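> Sequence and predicted structure are below.
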Amino acid sequence: MHHYLRAIGFSNLHTQKQLNFILEDAVRHPTSRSILTIGSGVSLVQLYKEYGENLGISIIGEYDDDNELITEHYFPYFLGSSTKWEEGILIESHTDKEAYSGVSESYQFGIPLIFYLINISDYVRTKWSNEYNFSLNHVSYSGLSIDGKVILGVDKDEEQLKQEQKGQNKRKHLIAAAKNGDTEAIENLTLDDIDLYSSISKRAKSEDLYSIVDSSLIPYGINSEQYSLIGSIHDIHLLQNTITQETMYQLLVNVNETPVDILINTRDLTGEPAIGRRFKGTVWMQGNVVFP
């Protein structure tokens, strides 16, 4: 049973029989479907079944000779509300199933951001139609969480915000230059990291860690698409699963200037979310990439 089903409102699924009932309903009554021919007698089917606003279960499989769907795998999904431009996005296939991960060259984080690709059929269609000779740059990020808490925000005055923005812009330019082989930019980034480490070490002796670290995104566990995340809450919506009536929070969280829509069951969030406060938790990153 998929670990993140509870994030979309299925926290009371405990048996395979209960899960099969949900999956059979999704196959019989999908909200939308995409059918692609990817070879001689080979097809790819992606079904979407919505169980709330922009959330649901997607099923990947193929139809047999009797027009019966053979399910390969399924996954819960949540569609983000904000589209972000990235320097470049690569798509990598999983070895064990028809699934893909996206890799964003994000200057905001300084490291590649890995996410699970939601719109698999769009990518496969593009690849098999020989249209995949262009750069991918637009993606909507989202994250499913089953463990999170609300922490206080960091109070900053206007001058601090200006200095922070200036520093972030400088770092983005240095990262871009370093990726192009600029040795001076690499040296400056190294020196900046040393200074930052020294500053944090000194402040940590007298300050709380979360008053020093405003936002962060750190790989979590062995799953490359999972992260430990801290970010400021910019918007809040309460959603409901149409089958179970369970409620979920949709939190628009800003992480290093990157908007991420996080969906978490209200049962799994500790604290009361409010704009200006921060979300801290583990998330399974997903992305809906714009293909031509």
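Cool, the structure landed.
> From now on I want contacts and neighbour counts done on CA atoms only, so please keep to that.
Fine.
> What is the neighbour count of the closest residue to residue 246 other than its chain neighbours?
In this structure, residue 246 finds its nearest non-sequential neighbour in residue 9, 5.2 Å apart by CA to CA, 6 or more residues apart in numbering. Here the number of neighbours of residue 9 (other CA atoms under 10 Å) works out to 28.
> Please compare the first structure with the one that follows:
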Amino acid sequence: MEAPITAIGFSKIVDEDKLQEMVKEILDKPTIQLASKTKSKEILGEYYKKYGENTYLMVRIVVRSEKKDAKIEVEQCEPYVEARHCIEVEELTVECIDDDYSYYAICEEKETGMPFIFWLQNVIDYTEANSENKKFNKVKVVGLATEGTIVLPIERDEEEESIEKEEREKFKVMVQRAREGDEEAKELLEKEEKELDEQLKERMLEEDFLSIMSGYFVPTTLEDAIYAILGEIKEIHIRKNMKTKEEMYLFVLNVNDMPLEVMINKKILIGEPSIGMRFMGTCWLQGTVIC
């Protein structure tokens, strides 16, 4: 499987030495530089270097003071793609893992109730806003694809599409009722989930999986925020890495009624994308909390 950095046009960064060269380039000539003092009196810095439209490599450093000497440590070097669309969410929490500078966000998409986790990129913005007790209900998220394939859409007639749309609208209403504490709605959602699961198992005995599932959004490893994704392509944008000249696709997908942006290097995409086709792949989820 490719590394997430490949998704933004760095397919030839395959060893630590080349990555360290990139880190030095970013620290020497960043496009954006942010800094903040932490509770432990350390300096946290974020250095972003732009390599394409809304496409960056981000280096996060910590400056620790030890008596008279200041020690600079590189905490992360990660790809970052700024999403074009905001997603309204509920139940948003942000957790720190291992140390004070690696964060991930946990939330639910507001309308569908779909839960997801992503690595937080704007740590400085978030921690400063959080210290002021601000509320957060919007995020921007992009899946950086480590592999992907274009697959055919499911053929439906107008009546089938109308029925499916009606069912999804009912589901959204039920999710909102359950979120507001309606016990009857919670029971109905649980019952429907069991029935759908049973129907899926029965159909898979005779039908192909991709002809049954129009979309899915399934975590493969929660710890790394990696998801298996299948969704309909609604928009296609072509991006180019200014340094490597490699080209990428930025897709806007409809994943079971949840909008999701995905970037993938053209080199690793199997198939020719077009509006209405579906993208199936594995993505590392990263993004920002809107402060």
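Ah, there it is. This structure is a prediction, so every number in the text was calculated from the model and none was measured.
> so where do the strands sit in the stretch 151-291 of structure 2?
Secondary structure of the stretch 151-291 of structure 2 (DSSP state E, counting those that start in this stretch): strands at 216-221, 226-240, 247-255, 258-265, 269-270, 278-289.
> wait, which of those strands is closest to residue 51 of structure 2?
Among the strands of the stretch 151-291 of structure 2, strand 226-240 comes nearest to residue 51 of structure 2, with 8.2 Å by CA to CA.
> before we move on, the earlier item: in a markdown table: the strands of the stretch 151-291 of structure 2, plus distance to residue 190 of structure 2 and mean neighbour count.
Listed next are the strands of the stretch 151-291 of structure 2 as a markdown table, based on distance: least, CA to CA, whole Å; neighbours: other CA atoms under 10 Å:
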| stretch | distance to residue 190 of structure 2 | mean neighbour count |
| --- | --- | --- |
| strand 216-221 | 18 | 15 |
| strand 226-240 | 23 | 21 |
| strand 247-255 | 21 | 23 |
| strand 258-265 | 20 | 24 |
| strand 269-270 | 37 | 18 |
| strand 278-289 | 27 | 24 |
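> Wait, the residue nearest to residue 246 of structure 1 touches residue 239, no?
No: between residue 9 of structure 1 and residue 239 there is no contact under CA atoms under 8 Å: 9.4 Å.
> so what's in contact with the two at the same time?
With contacts taken as CA atoms under 8 Å, 6 or more residues apart in numbering, residue 9 of structure 1 and residue 239 have 247, 248 as neighbours in common.
> My read is that residue 116 of structure 1 contacts residue 100, right?
Yes: counting by CA under 8 Å, residue 100 is a contact partner of residue 116 of structure 1 at 6.3 Å.
> that's a helix at residue 103 of structure 1, yeah?
No: counting by DSSP: H, G, I helix; E, B strand; the rest coil, residue 103 of structure 1 is not found in a helix; it is strand.
> Which residue comes closest to it once chain neighbours are left out?
For residue 103 of structure 1, ignoring the flanking residues on the chain, the nearest one in space by CA to CA, 6+ apart is residue 114 at 4.6 Å.
> Tell me where the stretch 1-150 of structure 2 has strands.
Assigned by DSSP E, counting those that start in this stretch, the strands in the stretch 1-150 of structure 2 fall at 32-37, 43-52, 55-66, 69-81, 87-96, 103-109, 115-120, 138-151.
> Indicate which one of those strands is closest to residue 192 of structure 2.
Nearest of the strands of the stretch 1-150 of structure 2 to residue 192 of structure 2, taken as CA to CA: strand 115-120 at 17.5 Å.
> which bit of structure 1 covers the closest one?
Alignment of strand 115-120 of structure 2 against structure 1: residues 112-117, by TM-score structural alignment.
> rewinding a little: which one of residue 116 and residue 100 of structure 1 is surrounded by more residues?
For residue 116 of structure 1 and residue 100, the more surrounded residue by other CA under 10 Å is residue 116, and the numbers stand at 25 against 19.
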